[in-house]
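1. Let me see the structure of the following:
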Amino acid sequence: MKKLKIALAFMTVMMLLAACGSGGDKDVPAESPAETPQEEPAEAPAEEENQEEPEAEEPAEEVKEYTVDRLYPFESDTHRIYAGEGNEYASYDVYVDFVSQERIQLRENNGGTEIVRVLEKKDGTLKEVIFEPETYYKENFLSKDANTDRILLMEPIMEGTSWKSGEETSTITAVSKEVATPYGTFDAVEVTRVTKSDSGDYTNIDYYVENMGLIKTLNIGEGYEVSSSLEKIEENVSMNEVVNFYYPNAMDERIFLYRKEIAFTTNDIPRMLLIEAYKDLPKEAAPVLTPGTKVNYLYLNQDGMVYVDLSREFLTEMNAGAGYESLILQSLANTFGDYYATDKVLLTIDGETYESGHILLREFEPLEVNYDSIVDMN
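-> Next comes the predicted model:
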């Protein structure tokens, strides 16, 4: 037994000596701690990625995602006021007459005239498709054929994007331009339009802001600069318009003039509001449209005449002699002719020529506007 213990002790000593000898040759344990610093840099990229996350949310990245739809949202019942410098007509107001998914009809009033523009958003572009100057009546042009084709904005919304419309060349010259207006200071997309003509070149610069649309326009030429800048936005408002209504006075065969203010909101049907106001009689006035009369259509035609088609109740409920009926027709012609700024009104009954017991109008024979013997009751 004693010999076995001595043998085990001897073997243990030999194993320890062997272990110490192998450590001296390879020195592996001395190098193994150095692997830890090599693993630590592997964690550094994770920390750097966390530091880079805010950079992905910087405004510069948002600008690259601009779209026409975001830069020019369609609005309803909105009144915009632009302050002008450099020209007496540089200041103007804008109302929204009508709006659909792809088109919007705007009415601009600069104090000297009213212009109707229809803009269309489609396939990544914003175009002006209808331009109607000197338009003082309200009518829906959204479904009408285009009479112009001018591109205002085009994707991709990035610096250098360019397009041409007729003699006008447009280029996105900046996507984050600081622009000051009376309404505030904004980062805007800048579109520079250069038009060539026989009298020389001139430049327009438009500024668009996300979710706001057009905020400023510059018109630059030799020796002049005109600007129009957004000053105010009013929401949920109507466009109030004063309309002249004419009524017969059977006592002395004259016609009375009454002015009424009508509040138009976006997508209102103008003829419905006009007829409702016409049937609302002032104290001294006699009716033109009877209670049961319906207006089938009312519009200004391309031939310059107003076309109005009434239901048969206009005849059956009238109950008037020849002279009084003439005053009624004259009052109607004056009212609609005045509103559409024309001197001829073509009246029909349920699509047929006008015929009563006293008056017969030939096919396509218009009523003539006549302001003689008008008594202004305002």
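2. from here on, contacts and neighbour counts on C-alpha atoms
-> Fine.
3. where does the residue nearest the centre of the chain land in three-state SS?
-> By Cα atoms, centre = their mean, the chain has its centre lying nearest to F74, at 4.3 Å. At F74, secondary structure determined by DSSP: H, G, I helix; E, B strand; the rest coil is coil.
4. I'd like the structure of this one too, to check against the first:
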Amino acid sequence: MKKYTIIIGIMSLLGALLLLGGCGTTQENPPTGNNPGEQPAQEDKFADYLAYQDNTRYVYEGQGNEYASYTTYVDYSTGDRVQLRTNNGGTEMVRVLVLDAGQIIQQLAQGETYYRENLTKSSKLNSKGEVLLKEPLTKGTTWTLPDNRKRTITNVDMELSTPSGNYKVIEVTTEGEDSAVMDYYAPNVGLVKSVFKGTDNYEVTSTLSKLEKSTPLVQNVKAYYPNIDDGKIHTTTIQLSFKTNDITKQVFEQEFKKKAANQGKLIGDNVKIKSLHLNQDGRVYVDFTKNLVAEMNAGAGYEGMILQSIANTLGDYYGVSEVNLTLEGEPYASGHVEMKKGEFFKVDHKNVVEKS
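-> Reported below is the predicted structural model:
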């Protein structure tokens, strides 16, 4: 149990420090890292260390613990900030890193985040979050973290070989009461290795093993569709594919327009999802264009199944029990179903046939 607790803390730190490689880069052919001479750390701009590579799957191989291996994607990148998604096989964590006044600051670290939503401008951001890296990028630069750990740039222009290539890196050491973490960063690539050292010679390493370019984030999602033959809602598994900066509502909109096997589609071809988000009250809010009703062309029973299918799909995806469904900002109203302001659709599985 002690080692497990330590590793969860390590992965929180490592995931937070996954910052450094491609969202700000405009190079068509960024350095591959195969030649250490390509990447002189001292000559690179500080912003290069928040230049995470879009549409790339970062694969890290670990030693010393089952959670030391993980993958990272860039959900969103907006110039001075990047949102990263880390999956270590046990959980998915989302972080927002911001470049501000010569510092790269982790302003959000949110665990158990299996849904995809742009949090780069969220009210949850903490502008005084944890400083991950700061100027000048010279040996000896030191700062103190909120929990009193000391973080120091302990080496620059250091040559490091990994399965993904050879790099010239900056070494950053974080000293705790009974532990130390050494992280190695290459510009326009990011974190290429982390080493955790604890008591009793306990050591865990995570090393960048490969960069899988042009690889989207793929999520397997349970979707619900009405079946007019048996009057029940059936489930199926769909794959949602996201590139960096893809908008989640648009991906769901495209999926809802598809006809599942032996089932009807959820929205008409001309219907748009105007907004979709998880609110601070723990509910999902989804707003459709008014033609949702006209293009539905359904009787009362089938309409209710369609609405329940939408609520179940979005509710399960975001992990909530209530969905606020509106038509261009107004409560849903069709003649068959009349919702009042502040009324929500409940996620309900009573009339559901699970996919065998």
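5. rewinding a little: corresponding residue for the residue nearest to the centre of structure 1 in structure 2?
-> Alignment note (TM-score structural alignment): F74 of structure 1 maps to Y52 of structure 2.
6. And for S143 of structure 1?
-> By TM-score structural alignment, S143 of structure 1 lines up with K121.
7. Which parts of the stretch 151-300 of structure 2 are strands?
-> 165-175, 180-186, 190-197, 203-213, 217-227, 232-242, 273-278, 284-288 (DSSP state E, counting those that start in this stretch).
8. what's the matching range in structure 1 for the last one?
-> Under TM-score structural alignment, the counterpart of strand 284-288 of structure 2 in structure 1 spans residues 306-310.
9. what's the average per-residue distance for the matching stretch once overlaid on structure 2?
-> Average distance, stretch 306-310 of structure 1 versus aligned residues of structure 2 after superposition (mean Cα distance after the TM-score superposition for structure 1): 0.6 Å.
10. before we move on, back to that, for T154 of structure 2, see how far away the match of F74 of structure 1 is.
-> The gap separating Y52 of structure 2 from T154 of structure 2 is 23 Å, by Cα to Cα, to the nearest Å.
11. Now do the end-to-end distance for stretch 304-315 of structure 1.
-> OK, stretch 304-315 of structure 1 end separation, Cα to Cα: 26 Å.
12. ugh, typo on my part, it should be stretch 113-122 of structure 2
-> With Cα to Cα, one end of stretch 113-122 of structure 2 sits 14 Å from the other.
13. List the buried residues of it.
-> Neighbour-count burial for stretch 113-122 of structure 2, counted by 16 or more other Cα atoms under 10 Å, picks out 113-120.
14. Ok, stretch 316-336 of structure 2 next?
-> Within stretch 316-336 of structure 2, the residues that qualify as buried are 316-328, 331-332, counting by 16+ other Cα under 10 Å.
15. ditto for stretch 188-204 of structure 2
-> Per 16+ other Cα under 10 Å, stretch 188-204 of structure 2 contains these buried residues: 188-198, 203-204.
16. just stretch 214-231 of structure 2 next, same as before
-> 215-217, 221-227.
17. what's the counterpart of I255 of structure 1 in structure 2?
-> Match for I255 of structure 1 (TM-score structural alignment): I233.
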